[in-house]
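S.K.: Sequence isn't available, so here's the structure alone:
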């Protein structure tokens, strides 16, 4: 397998919404790479996921096919972390990925607001800060911290949104379709499978 430059975008995606889509759009437009991997997280203490991996993969497939049918590079849905079958810290996930794909370069996508907490709040944060290749989407409302990781690319021209999966799940639980925050296909899938009720 040849060396690939990968934009690695992880999250719970429960459900995947237009805020997630805006990140993928920014990566396609602003970051030259060979592939975008959208990686679903396993259950995490800090995230209430509430839909299983199979449903989240299907919703991601629907959203990506609806919004990015002509993407110039592959947008791949990765179940790598799901298959670990346990919550995994970012540092450990990246270590395991590099072990499995030693010739790939993984650029870890995150919001720039997270840069200031990596070292202090993330598991193995100091090592992660020094060793990982970060791809930070600039939040226009929050200045960048003075101290940045040594291996970082900042993407500036990003359509920033405050939509969250938690917000969308609450709307759906109240009987709302989730549109305009979801694509039509994702909203219909949620309804037909009675998710987030």
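M.R.: Great, that's in hand. Just so it is clear, the model here is predicted, and its values are computed rather than measured.

S.K.: C-alpha from now on. contacts and neighbour counts both.
M.R.: Noted.

S.K.: element containing residue 98?
M.R.: Residue 98 belongs to helix 90-100 when elements are defined using DSSP states H and E.

S.K.: Could you give the secondary structure assignment for residue 36?
M.R.: For residue 36, the assignment made with DSSP: H, G, I helix; E, B strand; the rest coil gives strand.

S.K.: Pasting the second one now:
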């Protein structure tokens, strides 16, 4: 099975994430999309990052009605700090019959050359890129963007950020349209991001 891995802190998961994941599931060769919840990096300040399990629970709620989109806590079980190349190796061992690809925004692709063992990732895994509103591409990014393993998907441009949602919840603004109903109820019920 062809699996697309969509990594994120999902703090919180919002409709933008779902639009992109669903678009990848419906308009690419990927058969399933796994929303991989990134654990809290022990070397970074926690700030407004909810607990790993709370964020995973919200991703589970948000994806319940999408049979091709699954929540994944695979990185919770790996040593921290973790690198994507290690996650991919772990998944290959655990699910040898699946073919894993990465899903990322054009903005993230620009820093791919800074990732640990990025050449190995490019040689062994397809990368599906969704468009973002961003500045022009430099030569380093151009060579990666034109790599045989990199596939630009004509997905809708969604400029919603979790930061924007958290700030607006804190400021008592109504952001319900930006979240799935189940996620909004979970945030509201538990008073997440209010302080």
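M.R.: Cool, the structure landed. All values derive from a computational prediction rather than experimental measurement.

S.K.: so the helix holding residue 98 of structure 1 matches what in structure 2?
M.R.: Following TM-score structural alignment, the partner segment of helix 90-100 of structure 1 in structure 2 covers residues 84-94.

S.K.: The matching stretch: how far from the chain's middle?
M.R.: Relative to its chain's centre, stretch 84-94 of structure 2 lies at 16 Å (Cα atoms, centre = their mean, to the nearest Å).

S.K.: thinking again about what came up before, buried sites along the helix holding residue 98 of structure 1?
M.R.: For helix 90-100 of structure 1, the neighbour count (16 or more other Cα atoms under 10 Å) marks 90-91, 93-94, 97 as buried.

S.K.: By how much does that helix deviate from structure 2 on average?
M.R.: Helix 90-100 of structure 1: mean distance to aligned residues in structure 2 after superposition is 1.3 Å, counting by mean Cα distance after the TM-score superposition for structure 1.

S.K.: ok, now how distant is the most far-flung residue of structure 1 relative to its centre from residue 34 of structure 1?
M.R.: Here the centre of structure 1 is the reference, and by Cα atoms, centre = their mean the most remote residue is residue 175, at 26.4 Å. Residue 175 of structure 1 sits 40 Å away from residue 34 of structure 1 when distances are taken as Cα to Cα, to the nearest Å.

S.K.: Residue 113 of structure 1 now?
M.R.: Counting by Cα to Cα, the gap from residue 113 of structure 1 to residue 34 of structure 1 is 26 Å.

S.K.: just residue 147 of structure 1 next, same as before
M.R.: Taking Cα to Cα, one finds residue 147 of structure 1 at 29 Å from residue 34 of structure 1.

S.K.: Also residue 114 of structure 1?
M.R.: From residue 114 of structure 1 to residue 34 of structure 1 the distance is 25 Å (Cα to Cα).
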